[in-house]
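Q: A structural model of the following input is requested.
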Amino acid sequence: MLKKIRMTTSIIVLGLSLYGLISDNNDLLPFTMAGLAVLMVIMGAEELQKDRKSYRSYLFFGVSAFLLLVSIEGFIY
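A: Sure thing, here's the model as predicted:
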């Protein structure tokens, strides 16, 4: 289930990124970062479901929190 959600989210983020790159539209950058934050949360949840005792899941959650803060700042300014 998480794999399908991850693939869908990554396709959406890739589409937003390509559109912003081709059209030189920087207004979509906060949406792209928010999508990346969601993608990192999903990847962290997959790592936790695999029950791996590694730092990667915590790293995914930390990077996700940072991306979410940066995207919120992008929405405000």
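Q: Every contact and neighbour count from this point should use C-alpha atoms.
A: Will do.
Q: And the strands in this structure?
A: Per DSSP state E, the chain carries no strands over any range.
Q: how about the helices in it?
A: For the chain, the helices defined by DSSP state H cover 2-23, 29-49, 56-76.
Q: structure for this one too, so we can compare:
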Amino acid sequence: MVRIILAIVVIVLSSYRLITESKTDLMPYCMFFLGTLILVIGLAELQKDRKGFVGYMSIVSSLIVLFVSIQDFLMHLKGRFVTIVMYSYCIATSNNNTFNH
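A: Model prediction:
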């Protein structure tokens, strides 16, 4: 059930980005859900007593995808924070200039 929900979320996010051709910030979320889906698939393979290559490789690849998605999300968050700080600084300096004249 969890695999189906995660797969639907990944398909919807990817389809939306593909159809609208938007450069929105959906990519970190899509990668996060994809990494979670791959992790769930890997754990399910290990629970089925199929301790083969696929289960372990799924877990390793999911951890890499999750790491990249979190890093990408934090970089976007940092970029937004810098923009807000610069905007606040511009407003503060423009207000100070009007009081000096």
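Q: quick one: TM-score?
A: The TM-score (TM-score structural alignment, normalised by the length of the first structure) is 0.89; 74 aligned residues with a CA RMSD of 1.0 Å.
Q: ok so, going back, redo the helices of the first structure as CSV? Include mean neighbour count.
A: Listed next are the helices of the first structure as CSV, based on neighbours: other CA atoms under 10 Å:
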stretch, mean neighbour count
helix 2-23, 14
helix 29-49, 20
helix 56-76, 16
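Q: Looking for the alignment partner of Val54 of the second structure in the first structure.
A: Alignment note (TM-score structural alignment): Val54 of the second structure maps to Arg56 of the first structure.
Q: That should have said Tyr16 of the second structure, apologies.
A: Tyr16 of the second structure maps onto Tyr19 in the first structure, by TM-score structural alignment.
Q: Excluding chain neighbours, what is closest to that match?
A: Asn25 (7.7 Å; CA to CA, 6 or more residues apart in numbering).
Q: how close does the one you found sit to Met43 of the first structure?
A: 28 Å (CA to CA, to the nearest Å).
Q: Ok, Phe31 of the first structure next?
A: 18 Å.
Q: Leaving aside the residues adjacent along the chain, what's closest to Phe31 of the first structure?
A: Nearest residue to Phe31 of the first structure in three dimensions, chain neighbours excluded: Ser71, at 7.0 Å (CA to CA, 6+ apart).
Q: any idea what the one you found aligns with in the second structure?
A: Superposed on the second structure with TM-score structural alignment, Ser71 of the first structure falls opposite Ser69.
Q: what do you get for Thr32 of the first structure?
A: Matched by TM-score structural alignment, Thr32 of the first structure corresponds to Cys30 in the second structure.
Q: doesn't Leu13 make contact with that match?
A: Yes: using CA atoms under 8 Å, Cys30 of the second structure makes contact with Leu13 at a distance of 6.1 Å.
Q: counterpart of Leu43 of the second structure in the first structure?
A: By TM-score structural alignment, Leu43 of the second structure lines up with Ala45.
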